[in-house]
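J.: my questions concern the predicted model and sequence given below.
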Amino acid sequence: MEVNGEGRTGRRTQAERTAATRAALIGAARTLFGERGYADVGTQAIVEAAGVTRGALYHQFGDKKGLFEAVFDAVEEESIGGAARAVAEAGELDPVDTMLVAVDAFLEAIAAPGITRITMIDAPSVLGWEAWRARGEKYGLAVIEALITRAVERGELEAQPVRPLAHAILGMLDESALYIGRADDRDAAIAEVRAVIARFIRGLMPG
């Protein structure tokens, strides 16, 4: 039993080391990709910033593109997770206000330094357009569809096909990310975009 216990401890220790290495590489790459862009960041710069070897990068992610995919997924999960937490913390709201809470959280997330560069500028070319869109739908579209469906069921929005409306809103959020990312005054840009999206959503409410 003692031997087995040591074996289990050893496996946990190795798993912890692996997790720490992955986290260090993703964190370093996220910062560098956000600051310089994917094309201008070499693997040596990443491993030096992460404090690991180049072999560790290749072992964990295969290559720089594989690491970028992990960075992209982490950013998307963080953004959607932040929106979900904001909705949960907001408590009982009508469905339209719930949608706007989620929009606010998303806009704040994409305004963080480097996020727009990673998700909207580099990702389509690095991942390929189809893969980029598939990931966007995986992380965001289902949430938007759920919020729209709830609003329609409660009579807060006019009855209409959910999927095309969800795509339209997702498109607005993507373009909003680009607008905010290029703005000199990001706070003002967020406020402008938020107001436009709010008017659009409320315009779908029954008269």
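T.: Perfect, I can see it now. Numbering: from 1, shown residues only.

J.: when you work out contacts or count neighbours from here on, use the C-alpha atoms and nothing else.
T.: Fine.

J.: so who does residue 51 touch?
T.: residue 24 (C-alpha atoms under 8 Å, 6 or more residues apart in numbering).

J.: what's the separation between it and residue 137?
T.: Separation of residue 51 from residue 137 (C-alpha to C-alpha, to the nearest Å) stands at 34 Å.

J.: ok, residue 127 next?
T.: Using C-alpha to C-alpha, we find residue 127 at a distance of 14 Å from residue 137.

J.: what do you get for residue 12?
T.: For residue 12, the distance to residue 137 equals 34 Å [C-alpha to C-alpha].

J.: higher neighbour count, these two?
T.: residue 137 (16 against 12; other C-alpha atoms under 10 Å).

J.: in which helix or strand does the residue nearest the centre of the chain reside?
T.: Centroid-nearest residue in the chain: residue 76, 1.7 Å away (criterion: C-alpha atoms, centre = their mean). Using DSSP states H and E, residue 76 maps to helix 64-90.

J.: buried stuff in that helix?
T.: Using 16 or more other C-alpha atoms under 10 Å as the test for burial, helix 64-90 gives 64, 66-73, 75-76, 79-84, 86-87.

J.: packing partners for the host helix or strand of residue 192?
T.: Secondary structure from DSSP H and E places residue 192 in helix 186-202. Applying 3 or more C-alpha pairs under 8 Å, 6 or more residues apart in numbering; DSSP states H and E, one finds that helix 186-202 contacts helix 95-110, helix 162-182.

J.: okay, now the one to match up with it:
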Amino acid sequence: MAQKRADMIVETRGKLIKAARDAFAAKGYADSSMDDLTANAGLTRGALYHHFGDKKGLLQAVIAQIDEEMTARLAVIIDEASTTWDGFIDESIAYIKMSLEPEIQRIVFLDGPAVLGDPSQWPSQNACIRSTQRSIQKLIDEGTIRAVDTEATARLIMGALLGASLWIAHAEDPHTASEKVAESFIALASGLLLPTQTAAE
């Protein structure tokens, strides 16, 4: 009985998140009504309030789901890279490019900050910083980059990537902006390399 109830909770949450994600991506947060969201999910406003508190809580859940998917995609890129340095660069450039994807751009980089505040304070950012910190430590251990403070460097890198992605999302020409950011990021990151190493092209 308890398992059945748990399954129903997961199913209900999943329906609400999917309906909200579809609506936020298509119409934006502000123009997505709670009545439409719950109707599309075949549920009531009461279910939304019970599981997420309010529309803002639902947006947080949608962003958390998208963040998990982005993290999984980035992990694959790291695993497929031939070297730790290539993985570090490829992952960073992929994160930048994700800000061009309509759903991610609108929900994570436009509506998210407008509704939930500074993205650098979101829980997902702490996970990104820890992951970047581990990559930096591995690059130091391999003798690829200079011995730097891993946390400070990870925060600088993630701050740069986040800030650049927000700029791209708001740019008049996001694609051109993303190309500029990618080129500039490689130039900046290459400053970490030891003189014996060669920067990625």
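T.: Thanks, I have the structure now. None of the values given here were measured: they were computed from a predicted structure.

J.: would you list the helices and strands packed on helix 186-202 of the first structure in a markdown table and tack on distance to residue 141 of the first structure and mean neighbour count?
T.: Putting these into a markdown table (distance: least, C-alpha to C-alpha, whole Å; neighbours: other C-alpha atoms under 10 Å) gives the following:
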| stretch | distance to residue 141 of the first structure | mean neighbour count |
| --- | --- | --- |
| helix 95-110 | 13 | 21 |
| helix 162-182 | 6 | 17 |
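
J.: quick one: these as CSV, columns for distance to residue 195 of the first structure too.
T.: Listed next are these as CSV, based on distance: least, C-alpha to C-alpha, whole Å:
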stretch, distance to residue 195 of the first structure
helix 95-110, 10
helix 162-182, 11
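
J.: out of these, which gets nearest to residue 17 of the first structure?
T.: helix 95-110 (29.0 Å; C-alpha to C-alpha).

J.: identify the residues contacting that closest one?
T.: Under C-alpha under 8 Å, 6+ apart, the answer for helix 95-110 of the first structure is 79-80, 82-84, 86-87, 90, 115-116, 144, 147-148, 150-151, 154, 156-157, 173, 176-177, 181, 190, 194, 198, 201-202.

J.: which position in the first structure pairs with residue 161 of the second structure?
T.: Matched by TM-score structural alignment, residue 161 of the second structure corresponds to residue 173 in the first structure.

J.: sorry, wrong one. I was asking about residue 194 of the second structure.
T.: So, by TM-score structural alignment, residue 194 of the second structure is matched to residue 206.

J.: once you drop chain neighbours, what's closest to that match?
T.: Once flanking residues are discounted, residue 206 of the first structure sits nearest to residue 158: 5.5 Å by C-alpha to C-alpha, 6 or more residues apart in numbering.

J.: also residue 32 of the first structure?
T.: residue 41 is the one closest to residue 32 of the first structure (C-alpha to C-alpha, 6+ apart), at 6.7 Å.

J.: the one you found contacts residue 30, correct?
T.: No: with contact defined as C-alpha atoms under 8 Å, residue 41 of the first structure does not reach residue 30; the gap is 10.7 Å.

J.: excluding chain neighbours, what is closest to residue 129 of the second structure?
T.: That would be residue 154: by C-alpha to C-alpha, 6+ apart, it lies 5.6 Å from residue 129 of the second structure.

J.: same question for residue 63 of the first structure.
T.: Leaving out its chain neighbours, the residue that sits closest to residue 63 of the first structure by C-alpha to C-alpha, 6+ apart is residue 57, at 7.0 Å.

J.: how far away is residue 27 of the first structure from residue 86 of the first structure?
T.: 24 Å.

J.: swap that for residue 65 of the first structure, sorry
T.: Between residue 65 of the first structure and residue 86 of the first structure the distance is 31 Å, computed by C-alpha to C-alpha.

J.: likewise residue 147 of the first structure?
T.: According to C-alpha to C-alpha, residue 147 of the first structure stands 14 Å off from residue 86 of the first structure.

J.: repeat that for residue 200 of the first structure.
T.: Relative to residue 86 of the first structure, and taking C-alpha to C-alpha, residue 200 of the first structure is found at 21 Å.

J.: residue 190 of the first structure contacts residue 180, correct?
T.: Yes: assessed by C-alpha under 8 Å, residue 190 of the first structure is found in contact with residue 180 at 6.4 Å.

J.: between these two, what contacts are shared?
T.: In contact with both residue 190 of the first structure and residue 180: residue 111, using C-alpha under 8 Å, 6+ apart.

J.: ok, which of the helices and strands packed on helix 186-202 of the first structure comes nearest residue 46 of the first structure?
T.: Across those, residue 46 of the first structure has its closest neighbour in helix 95-110 (22.5 Å, C-alpha to C-alpha).

J.: roughly how far is that closest one from the heart of the chain?
T.: 13 Å (C-alpha atoms, centre = their mean, to the nearest Å).

J.: next structured bit after it?
T.: Taking DSSP H and E, what comes next after helix 95-110 of the first structure is helix 115-116.

J.: quick one: that following helix to the second structure mean distance?
T.: Once fitted to the second structure, helix 115-116 of the first structure is off its aligned match by 2.3 Å on average (mean C-alpha distance after the TM-score superposition for the first structure).

J.: residues touching the helix or strand just after that helix, excluding its own?
T.: Counting by DSSP H and E, the next helix or strand C-terminal to helix 115-116 of the first structure is helix 123-127. Contact partners of helix 123-127 of the first structure, identified using C-alpha under 8 Å, 6+ apart, comprise 65, 69, 72, 131, 132, 133.
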